[in-house]
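K.L.:
Got a predicted model here, sequence first, then my questions.
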Amino acid sequence: MYNGLNTFGTIVEHRAKLKSDERFIRFENTHLTYREFNEGGNQVANFSQQLGLEKSDTCAVMLPNGPEFMVTWLGLAKLGVIEVPINTAYKGDLLSYILNKSECKAIVISAQWVDRLMDIEKDLHYLQQIIVVGEKDQTTSNKFHWHSFENLLENASNKPVDVQIQPSTPAVILFTSGTTGPSKGVVLPHSANFSVAKTACNLMNYVEEDRLYTVFPLFHVNA
C-alpha cells in the first residue's frame, strides 16, 4: 500500500524501488523498466533545469506516442514544470494560440513537426527553448535556442532534482477541443491525475498483474 505524497515523482520513485528491473512500459520493440523510467525522468528534470526551466514554468510537448513522451512527462512533473501536451495535428493559428495562451517557455517536439514552428515563428511571444526529438534537417531560426533531446538526455544526471512538489502543485494544462469557441486551458494538479487513476483502478478492478494497452494519443486526457 502506497502512503506517500500523491505526486508523479514520489509514486514512480516508490515503484522503482519495489520493482526496479521489472518491465513497466512496452512500445513496439523497446521497453523500459521501472528503474529506467524513473531515471529517465530524472534526466529530463535535470537537463530542463539546466536550460533555465523552473517550477511553475510551462513546457509544451508535441510528440507521438513513445518512451520519449513518457519520460518527458515524468521529468517535467519532477521539476514542477507544467506540461502542456499538444495535439499533433495542430498547426498555424491554433498552434500559436495554444503556445501563447499557456505562455510556454519551451517545447519538446518531434523533428517531423519543426517546420510548423517555423511557419508561426513571428507569432510566438514566449517560446525560448526548442528541444527536438530526432534528426532535424529543416531551416531553423536564431530567435530560439535549439537542442537535441537525445544529446541532452545522454549528458544529464539521473539523480533526483531538489525541488519540493506537493499534491496541489499544478502538473498539466489540458486544452479543451474548442467546439463552441477558442480552446480553454484546464489546469490540473498532481493530485487530480492520481485520483483519476485510483478511481479507474477501483472501477475496473485492476490488479498488479494486469497489462493496459492504450490506442489513444498521449496528448489526450483519456490516455
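P.N.:
That came through, no problem.

K.L.:
Every contact and neighbour count from this point should use C-alpha atoms.
P.N.:
Noted.

K.L.:
Does anything pack onto the longest helix along the chain? Which helices or strands?
P.N.:
Longest helix in the chain by number of residues, with DSSP state H as the criterion: helix 34-50. Applying 3 or more C-alpha pairs under 8 Å, 6 or more residues apart in numbering; DSSP states H and E, we find helix 34-50 packed against helix 8-18, strand 23-27, helix 67-79, helix 149-155.

K.L.:
putting a second one here so we can go through both:
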Amino acid sequence: MNIFSALERSKNRYPDKEAIVFGSDSITYAQLYEQAYRLSSALKEIANLHKGERVALFLPNRPEFVISYYAVVGLGAIAVSLNVMLKRDEVKFILNDSEAKILVTSSRLLDQVPDVNETPSLKKILCIDAAERAGVIGINGLLPLAAASGPAAEVAQDEGAAILYTSGTTGKPKGALLSHGNLRSNVAATVLHTQMSSSDRLICYLPLFHCFGQNFIMNASVNCGATLVLHERFQPDEILDSLKSNRVSVFFGVPPVYLRLLAAPNIEQHFGQVRYCFTAAAPMPVTVARQWREQVGQIIYEGYGLTETSPFASYNHDVRYREGSVGTPIENVEMKVVDPEGHALPPDEQGEIAIKGPNVMLGYFRRPEETAEVIRDGWFLTGDIGKVDSDGYFYLVDRAKDMINLSGFKVWPREVEEVLLQHPSLSEVGVVGIADPASGEAVKAFVVLKQGQSLSEQEVIDYARVRMAVYKAPRFVEFIDALPRNPAGKVLKRELRARAKEPRNGASSLKVA
C-alpha cells in the first residue's frame, strides 16, 4: 500500500481538522490532500514523471515540504530529501548521485542549486514561491490547472518511497533507499509506542529532510490524523511559547535541545500539557535525563535507530522504562549483539548491534557493494557498539569507529563524556582519539562551558582522573564555543579530530604527563 493512503484516510476521517500549523497559518487535512494531489498531477504533466523516478526536495520546514513529499510518493516516485545547509557542490553531488529528474526548492535556496547543465538527469526546477531565475518554474502557477483528486499509484511494499542521505559523519553521504513497507511498519510502531492519536498535537522543529523528522514525526502525525505544529528551526523562546499557544501534547528533541531548555526559567510551566517527551539521534546523557525528570517532572523516553532502519529499531517503553537504556526491539524487529565474525554474544558482553526486520532499508541507492558490507543474511550491521542485558534491554556504548586504542586499552569516548558531563560547569563534551607516538592514541576532550562558568584544563582532567581509570581520563582538553553537530544532533567526531590536528594558537590545550 502506498504511504500516500495515510493522507487520504485522514482526509476522509478529519477533513476540517488542522493537519499543519505554521506560524499564524494552518492547513486542514482536506486542503493538504488537495494541494498534494494537484502538485502530483502537475509533476506528472510537466516532466512525464513515472513510478520509481526521483524528485529532490530541497526545502526548509514549511508546509510545502509536506505537500511536495506526499505529491511525490503519491505518484509512486521517490522523494529525495536534501539538507538545506548543503552548499552548491554538495547539492550537485546528491542530485547526480540520485539521478533526480525534478528539484523542488524555495527562492532563498536557489543560489545553492547548480545549473541544469551540471546535472544531466535534472529536467525541471520548481520553486514554491517567486521564481527569480531563468528556467525555474513557480509552483503556484501550476496547481490551479491540475487535477484535485484521484487514486494514488499502486505500489508493492518493497518498492522505493524515499531516499535519505546518511549524515556523512565518516565520509561521503550514501542514499539509504527506504520502501513503502519500511516506512509504514515504522510508523505503526511509532504510533503504538507513543500511543499517538488524532487528538495529539506534535511539535516539529527537527528537520523534515532527516528520517527522525520525516517518518517518525511527519508521517506518523499524518497517519493518525494528528496536528503537526511546524517550525523552521529550534529557537528556545519561540518553541516554549509554541508549546503553550498551540497546546502541544507530544514533544520530540535531540539531547542538546533538552540541555538548552533546562536553562530556561520555569521550564516546567511550559510542559504542563505535554504528555510525552522523546529523544533519539544521539545518546541521551543519564545526567540530563535525571535533571529533566527532577525539574520538569517527566521521563524522556529514548529510542534507537538509524536512517537505514527507517529510523527506529527499539524504544524504552512506558511500562518498562529502564534508565540509560534504549529499550527493547519494536514489533517484528530483531536485535542482537555480535562479535566481529557475526556470532551472537551473551548478555552484558560488548559487541556490534545488528538489526533485522521490516524497517531495514532496501539498500544504499545503486551501491550494491556497500550495501553488501552492512546487510548480511538480512541483518543490518549498525557500526554501533552496545550490549544487551538478561532482560533484553539494549544499551549503547559508542560508535565502533570512534573507539580509542591507547597502548592496547580500549577507551570508549561516550564513557568519558558521561563522566565529564557530571561536572556542574560543563554543558557539552566531545571526546576523540588523537595520534600519540608513545601510546598510539591519546584521549582529547573538547568541552563547552555553561554560561558564566570558568574552569581550567587541569581541573577538567583532575575531575575525570578521580572518577575513572587514569588511562581513560583525557590527556588533552580544549575549550570551544559549541560542538559541531549534524542536523540530527549527532556530534561530528571527524570535525573534532580534524580540529585536533590543527596548530594551536595560545594555551587552550594542555598535555598532562
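P.N.:
Cool, the structure landed. Just so we're clear, the structure is a prediction, and the values are computed from it rather than from any experiment.

K.L.:
looking at the helices and strands packed on helix 34-50 of the first structure, which is buried most?
P.N.:
Among these, the stretch with the highest mean neighbour count (mean count of other C-alpha atoms under 10 Å) is helix 67-79, at a mean of 24.

K.L.:
equivalent range in the second structure for the longest helix of the first structure?
P.N.:
Mapping helix 34-50 of the first structure onto the second structure (TM-score structural alignment) gives residues 29-45.

K.L.:
Tell me the secondary structure at S56 of the first structure.
P.N.:
Secondary structure, DSSP: H, G, I helix; E, B strand; the rest coil: S56 of the first structure is coil.

K.L.:
With adjacent residues omitted, what lies nearest to it?
P.N.:
V81 (5.2 Å; C-alpha to C-alpha, 6 or more residues apart in numbering).

K.L.:
cool, and V207 of the first structure?
P.N.:
Using C-alpha to C-alpha, 6+ apart, the closest residue to V207 of the first structure is C201 (7.8 Å).

K.L.:
and what of A354 of the second structure?
P.N.:
Nearest residue to A354 of the second structure, sequence neighbours excluded (C-alpha to C-alpha, 6+ apart): L381, at 4.7 Å.

K.L.:
Surely that neighbour is in contact with V338?
P.N.:
No. Using C-alpha atoms under 8 Å, L381 of the second structure makes no contact with V338, being 9.0 Å away.

K.L.:
Please enumerate the shared neighbours of those two.
P.N.:
352-354 (C-alpha atoms under 8 Å, 6 or more residues apart in numbering).

K.L.:
from these, which ones fall inside strands?
P.N.:
Members of the shared contacts of L381 and V338 of the second structure lying in strands (criterion: DSSP state E): 352-354.

K.L.:
starting at the chain centroid, how far to stretch 7-15 of the first structure?
P.N.:
Relative to its chain's centre, stretch 7-15 of the first structure lies at 15 Å (C-alpha atoms, centre = their mean, to the nearest Å).

K.L.:
residues making contact with it?
P.N.:
Residues outside stretch 7-15 of the first structure that contact it (C-alpha under 8 Å, 6+ apart) are 2, 4-5, 34, 38, 74, 77-78, 165-167, 190-191, 194.

K.L.:
Same check on stretch 51-61 of the first structure?
P.N.:
Taking C-alpha under 8 Å, 6+ apart as the rule, stretch 51-61 of the first structure contacts 69, 72, 76, 79-86, 99, 102-109, 129, 163, 170.

K.L.:
so which helix or strand takes in the residue nearest to Q138 of the first structure when sequence neighbours are not counted?
P.N.:
Once flanking residues are discounted, Q138 of the first structure sits nearest to D115: 6.6 Å by C-alpha to C-alpha, 6+ apart. Using DSSP states H and E, D115 of the first structure sits in helix 114-119.

K.L.:
how about that helix: buried residues?
P.N.:
Neighbour-count burial for helix 114-119 of the first structure, counted by 16 or more other C-alpha atoms under 10 Å, picks out 114-115, 117-118.

K.L.:
how close does the most centrally placed residue in the first structure get to R15 of the first structure?
P.N.:
Nearest to the geometric centre of the first structure sits W73, at 2.5 Å (C-alpha atoms, centre = their mean). Distance, W73 of the first structure to R15 of the first structure, by C-alpha to C-alpha, to the nearest Å: 17 Å.
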